[in-house]
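[1] could you work out the structure for the sequence below:
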Amino acid sequence: MTYLIAQPCADVKDKACVEECPVDCIYEGERSLYIHPDECVDCGACEPVCPVEAIFYEDDAPEEWQDYRQANVEFFDELGSPGGASKLGMIERDHPLIAALPLQTRV
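    Model prediction:
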C-alpha cells in the first residue's frame, strides 16, 4: 500500500509535499507530481500539507480518482526506481491520464 496523487494536483504542483517527504519519493512531471509506490514508506507526512487535498492513501482515494492509483504506478514504468526525486528534477512527461486533462487554472 502507498499514497497517490490525484487530479487536484494537475497544473498546481505546490510542492509542499515534496518538502515534507522524508524519503524523497515524490517526483515532478510536467503537469503533476507522482508518488513512487516502491519508494514511499507510507509515513503520511505529505497528505496534510497538500493545499489542494490531492494526496490520498490508495485505499482511501475517492471513487472518481481511483484511476490515479494506476497512473502513479505506470508513471514509473520507464523510469524504474531511481532512489530519489531530487537528483532528477522535473521529468518532461506525464502519465497519459494527466496529459489528457484540460489545462487547470488556479483561482
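
[2] going forward, measure contacts and count neighbours with C-alpha atoms only.
    Noted.

[3] list the buried residues in stretch 78-96.
    Residues A85, D94, H95 are the ones in stretch 78-96 that count as buried (16 or more other Cα atoms under 10 Å).

[4] nearest to E30, of the residues you listed?
    D94 (5.9 Å; Cα to Cα).

[5] which residues touch that closest one?
    Shown in contact with D94 (Cα atoms under 8 Å, 6 or more residues apart in numbering): G29, E30, R31, S32, F75.

[6] repeat that with 6 Å
    G29, E30 (Cα atoms under 6 Å, 6 or more residues apart in numbering).

[7] let's verify it: helix, strand, or coil?
    Three-state call for D94 (DSSP: H, G, I helix; E, B strand; the rest coil): coil.

[8] ok, now the one 4 residues further on?
    At I98, secondary structure determined by three-state DSSP is helix.

[9] and this one, please, so the two structures can be compared:
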Amino acid sequence: MTYVIAQPCVDLKDKACVDECPVDCIYEGPRKMYINPDECVDCGACEPVCPVEAIFYEDTMPSEWAGYATADQEIFVSGGVSGGAGAAGPLPADHPVVAAEPVKEPN
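    Down below sits the predicted model:
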C-alpha cells in the first residue's frame, strides 16, 4: 500500500507535499501531483500538509476517487519514470483519469 493524491489536487498543485517528502517520490504532472508507489515509503509526511486534503492512504481513499489510485500507479508504468522527482522533472502528460476532469478556474 502507498499514499495517493486524489481529485482535490487537480488544477491546484500546492506542492507543500513535495517539500515534506523525505524520499522525493512526488512528481508534478501538468494538472496534478503524483506519488510514485514504488518510491513511497509510507511515512505519511505529505498527508497533513496538504491544504485541500487530497492525500489518502490507499486503503482509506474515498470510493468516488478510487480511479486516482490507479492513476498514480499507471502514470509511472507507462512513462517509465523513476529515480526521484527532482531528477526526473515534470511529467509530460497527466493520466487519462486526470485529463478527463473539468478544468478548475483559479479563484
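
[10] as a markdown table, the buried residues of stretch 78-96 of structure 1 with distance to D42 of structure 1 would be great.
    Shown next, in a markdown table, are those (distance: Cα to Cα, whole Å):
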| residue | distance to D42 of structure 1 |
| --- | --- |
| A85 | 16 |
| D94 | 23 |
| H95 | 22 |
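
[11] in structure 2, which helix is the longest?
    helix 67-79 (DSSP state H).

[12] how close does the counterpart of A54 of structure 1 in structure 2 get to W65 of structure 2?
    Residue pairing (TM-score structural alignment): A54 of structure 1 is matched to A54 of structure 2. Distance of A54 of structure 2 to W65 of structure 2, given as Cα to Cα, to the nearest Å: 10 Å.

[13] more neighbours: those two, which one.
    A54 (20 against 15; other Cα atoms under 10 Å).

[14] for the residue most central in space within structure 1, helix, strand, or coil?
    In structure 1, the residue lying closest to the centroid (Cα atoms, centre = their mean) is Y34, at 2.3 Å. Reduced to three states with three-state DSSP, the structure at Y34 of structure 1 is strand.

[15] ok, it - contacts?
    Contacts of Y34 of structure 1 (Cα under 6 Å, 6+ apart): I5, I26, Y27, N72.

[16] from D94 of structure 2, how far off is the closest residue to K15 of structure 2 other than its chain neighbours?
    Once flanking residues are discounted, K15 of structure 2 sits nearest to M33: 7.7 Å by Cα to Cα, 6 or more residues apart in numbering. In this view, M33 of structure 2 and D94 of structure 2 are 9 Å apart by Cα to Cα.

[17] isn't S32 of structure 1 up against A10?
    Yes - counting by Cα atoms under 6 Å, A10 is a contact partner of S32 of structure 1 at 4.7 Å.

[18] all helices for structure 2, in order.
    With DSSP H as the criterion, structure 2 has helices spanning 16-20, 67-79, 85-88, 96-99.

[19] list the contacts of the last one.
    If you take Cα under 6 Å, 6+ apart as the criterion, helix 96-99 of structure 2 is touched by no other residue.

[20] next, the mean deviation of it compared to structure 1.
    Per the superposition on structure 1, helix 96-99 of structure 2 and its aligned residues are separated by 0.4 Å on average (mean Cα distance after the TM-score superposition for structure 1).
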